[in-house]
Structures are given as structure tokens and as C-alpha cells.
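Asks: structure of the sequence below:
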Amino acid sequence: MKFSAPLHKAHLLRRYKRFLADVVLEGQDEATVVHCPNPGSMMGLDKPESPVWLSWNDTGKRKHPYTWEISKADGDLVGINTNLPNRLVTEALEEGLIPELSAYDGIRREVRYGEKSRVDFLLQGEHLPDCYLEVKNVHLMRTAGLAEFPDSVTARGSRHLQELMQMVKNGHRAVMLFVVQRMDCTSFCPAADIDPVYANTFRDAINAGVEILCYDCEITTKQITIRQPLPLSPSFG
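Replies: Presented below is the predicted three-dimensional model:
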């Protein structure tokens, strides 16, 4: 996914009210309020004075036309926009960049399923079982090389795993895909200390036949793209 225009560099002053942040744009002295498209804790990604990169979208309807897209953390670029993974996965599916899912040629988005939910993608193909695909954004790294999810308690995430388990019981294929918006991780696992319920449900889902996929991203200030698979960490036994 290419950004439609060059990103603007700034440094972070503070993040607050979940969806707002104060930054100072490069070459300026005064603070600017920007939109933070991330409802999570952003653990390790919201340190004051961190370099950040912003997109600009002035439609005349937005109170804050700058959107925080990327941070620099642990010496590397990290995508923080939780709205991007579905767009990244759409591109990857259309270009066949996820081999485990490349046999499907029908892609439907936001299809109702389960109890009052919408699955991110319903994949369909001739002579193939319907594939219910949920996508989760990952950017937490507390141990070098280990990507973790979630960064805060997520009852919604546990519900999605339960609904995928039900799809398997109904004879369908179900996949949970974690998109790691980092380039410095070599494996993935649930953050059991942050949300033990989610970690237990994750284990139950695997045992029930839900497939777990994890892919990291190539990140520059010009574009973000799905890159390569990451294995489940041996520490999650």
C-alpha cells in the first residue's frame, strides 16, 4: 500500500484521549494536534520525542487533517494505524502474496457471521470450503524479535476466535491472520500476561482447527506491504 502523498516527519509530544496526539512538525516550533488511529495501549510506541510520520488529508470535514501513521521504536519503523491491515491483506490476497490463501479467487469483505459480527473476509473458490478470515493488527514487541498480541485486554478478540471455532464446527475453514506492522520480529505469540483469557481462547482455537497465520510487513515512509510469514514462538507451548 503506497501512501498517496509524502508523509510529514514530526516528533511526538504526547498521546492522549486514545485518538489524539500532540506533535511538533519538522521545521516548526508549535504543537499540532493529530489523529491517532489506534485504540490500543500502544505500549512502547508513544514515548515523548519519538520520531513519527504523518499523512495529510484535508477534506474540509476533518477537525485534525494530520493522521499518525508510523513511529520509530527500537531503532526501526513501526506502523501504528490499526485501519491499515485489512487494506494490506486485500492487496496481498489480490496479488497472491499469502500462499496459504492463494487458491481462493472470490473475496468478500465485512460479511455477517456469528452473533452480531462481521468477518473481515469471506474467501470463496470452486471446490473449496468457504474460508472465514479475521485479521488482527500487531505492533507490540517487548522481547527482542517477539511480536505479541494483544497490547491490552480484548474481549472482542476472544469473541472472534470463538466465532471462528464455530465456523470450523459448521464445516468451513477458519483463519486468524496477524499482520505485524514491524520488520524486526522473527516469531509471534499471544501476550498471555496482558490478556490470559485471550491466550487461553487462542489455544482452544488452535485445538479446534482454526488456522493461525502471521505475516510481517516491509515498512518505509512511502509504503507498507505484507512481506513474509512469522512462526508461532516455541515459548507458546
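
Asks: hey, let's count contacts and neighbours off CA atoms from now on
Replies: OK.

Asks: quick one, helices of the chain?
Replies: 84-94, 155-169, 196-208 (DSSP state H).

Asks: here is the second sequence; please produce its structure so I can put it next to the first one:
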Amino acid sequence: MDFPQPLTRGQLIQRYKRFLADIVLEDGTEITAHCPNPGAMLGLNMPGLPVWVSRSPDPKRKLAHTLELVEVDGGLVGINTMHPNRLVAEALAHDVIPELTGYASHRREVNYGVASRVDFLLEAPDRPRCWLEIKNCHLRRTGTLAEFPDCVAARSTKHLRELEAMVAEGDRAVALFVVQRTDCDTFSACHDLDPAFARGLEAAAQVGVEVLVYACDITPSEVRIARAMTWAR
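Replies: The predicted structure is shown next:
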């Protein structure tokens, strides 16, 4: 996924009200940017961190800038939770994820379960349907371990139950975690921040829901799904 325009570097002043971030750009201009991330952003919301923002040419937008990347320990972290579905769509189109190749169609936002919509439904004439849920991961607290979630994620736990139901019906179901970091090589559910989700992920895997984890390559000009990661259960 290429950013449509070059990103601008700045420094985080504060992130507040979940979706707002005050930033001072390198030229000294202070802006308020949209922060497209409903999570806690632990370790990524500290004043003074270097950040990268995009700018929309749409004059109707209330906030022209969007917070895209945060620099931590010399590495880039993608915080935009809207990007993983776009990244996966691109990866599916180019057969980047071997476990998900061979499907004739990739439909998005298909209704299923109880008032839910799956991120992708993969279909082919000669194989079971594949229900694919995407989760964005950007939390790292120790070493090279990526964790999800960074706060209580009841909706994500509900999605695991929906995937289990699809497996029970004879379909395939996959929970795919997209790690928008360049400094992690293993993944774990975050037991202390959301024990219900951690238990739910293990339970889902035990009944046949597949768990995939892929890391990204990230630069100020592009983000790409790049490589598989190990799930440390």
C-alpha cells in the first residue's frame, strides 16, 4: 500500500479524546490531526515521539491531517487501524499470504453471524468458503513480542465466536493479525489486558479457527505485508 502523497514528519504533543492528536511539524507549524485508532496506543502516545502524518486534499474534511506512523526505538509503527484491510486486500490480490491463495473471489464486508460483517469472504468452486477476520496489532512491551489487544476488545472476542460457528458449519475460518511494526518476530494474545480475548483465541484455535500472524515492512512512503510471524501460545 503506497501512501498517495509523501508523509510529513513531526513530533507528538498529545493524543486525546482517542481520535485527536496535536502535533508540531518540523517547520514549526502546530496542527491537530485525526488519530484513526480507537485503542489505548500503549507506548505510542507519549509526548515528544516522532510521528508521520498524511494530508488529504479534500477541502470538506474537518481535519486535513491524519496520524499514520509513530517512531519508537528507531523503528516505524503503523497506528492507522483502517490500513490492515487494505493491506490484506493487496496481499490477497498478489498471493503474498500462501495460506490464503487459490480462491477465485475475495468479497469484503459480508454479513454473517449475529449482526456481524466479516472482513473478507474467500470463495472458490472446489473448496469450502473461508471467513477471514483481520485484526490490527501494534503493541510491543517487551523484547520482540507483539501483543493484541492493547485494551479490552469485546467486539474482537465476539468475532472469534462467529468464526467458530462458521467452522461448525463446515467452512474454513481464519483470524489474521496484521502487525504494523518492524521490530517483532513473535505474537501473543495479551492475557493481562484482556484475559477474555486471550482465552477466546485459544478456544477458537482448538475448534479449528486458524490463526495467522503477518508482519509488515514500513517506510514513510509505503506499508506492505511482508512475512509470517510465530504465534507464541
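
Asks: and the TM-score between these chains?
Replies: Here the TM-score for the pair of chains, by TM-score structural alignment, normalised by the length of the second structure, is 0.99; 233 aligned residues with a CA RMSD of 0.7 Å.

Asks: if we can go back for a sec, quick one: closest of the helices of the first structure to residue 22 of the first structure.
Replies: Nearest to residue 22 of the first structure, of all those, is helix 84-94, at 21.5 Å by CA to CA.

Asks: in space, not sequence, find me the middle residue of the second structure.
Replies: Geometric centre of the second structure, nearest residue: residue 136, 1.8 Å, by CA atoms, centre = their mean.

Asks: can you tell me how far that one is from residue 85 of the second structure?
Replies: As for residue 136 of the second structure, its distance to residue 85 of the second structure is 9 Å (criterion: CA to CA, to the nearest Å).

Asks: mind listing what the residue nearest to the centre of the second structure touches?
Replies: Going by CA atoms under 8 Å, 6 or more residues apart in numbering, residue 136 of the second structure touches 81, 84, 177, 178, 179, 180.

Asks: now the helices of the first structure as CSV including mean neighbour count and distance to residue 43 of the first structure?
Replies: Listed next are the helices of the first structure as CSV, based on neighbours: other CA atoms under 10 Å; distance: least, CA to CA, whole Å:
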stretch, mean neighbour count, distance to residue 43 of the first structure
helix 84-94, 18, 19
helix 155-169, 19, 18
helix 196-208, 17, 17
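
Asks: want to try a markdown table for the ones you listed, with distance to residue 128 of the first structure as columns?
Replies: Formatted as a markdown table, these follow (distance: least, CA to CA, whole Å):
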| stretch | distance to residue 128 of the first structure |
| --- | --- |
| helix 84-94 | 16 |
| helix 155-169 | 14 |
| helix 196-208 | 20 |
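
Asks: how many neighbouring residues does residue 19 of the first structure have?
Replies: Neighbour count for residue 19 of the first structure, taken as other CA atoms under 10 Å: 15.

Asks: I'd say it and residue 36 touch.
Replies: Yes. Counting by CA atoms under 8 Å, residue 36 is a contact partner of residue 19 of the first structure at 4.4 Å.

Asks: in the lengthiest strand in the second structure, what's buried?
Replies: If you go by DSSP state E, the second structure has its longest strand at strand 127-137. Neighbour counts over strand 127-137 of the second structure (16 or more other CA atoms under 10 Å) mark 129, 130, 131, 132, 133, 134, 135, 136, 137 as buried.

Asks: brilliant, that's me finished.
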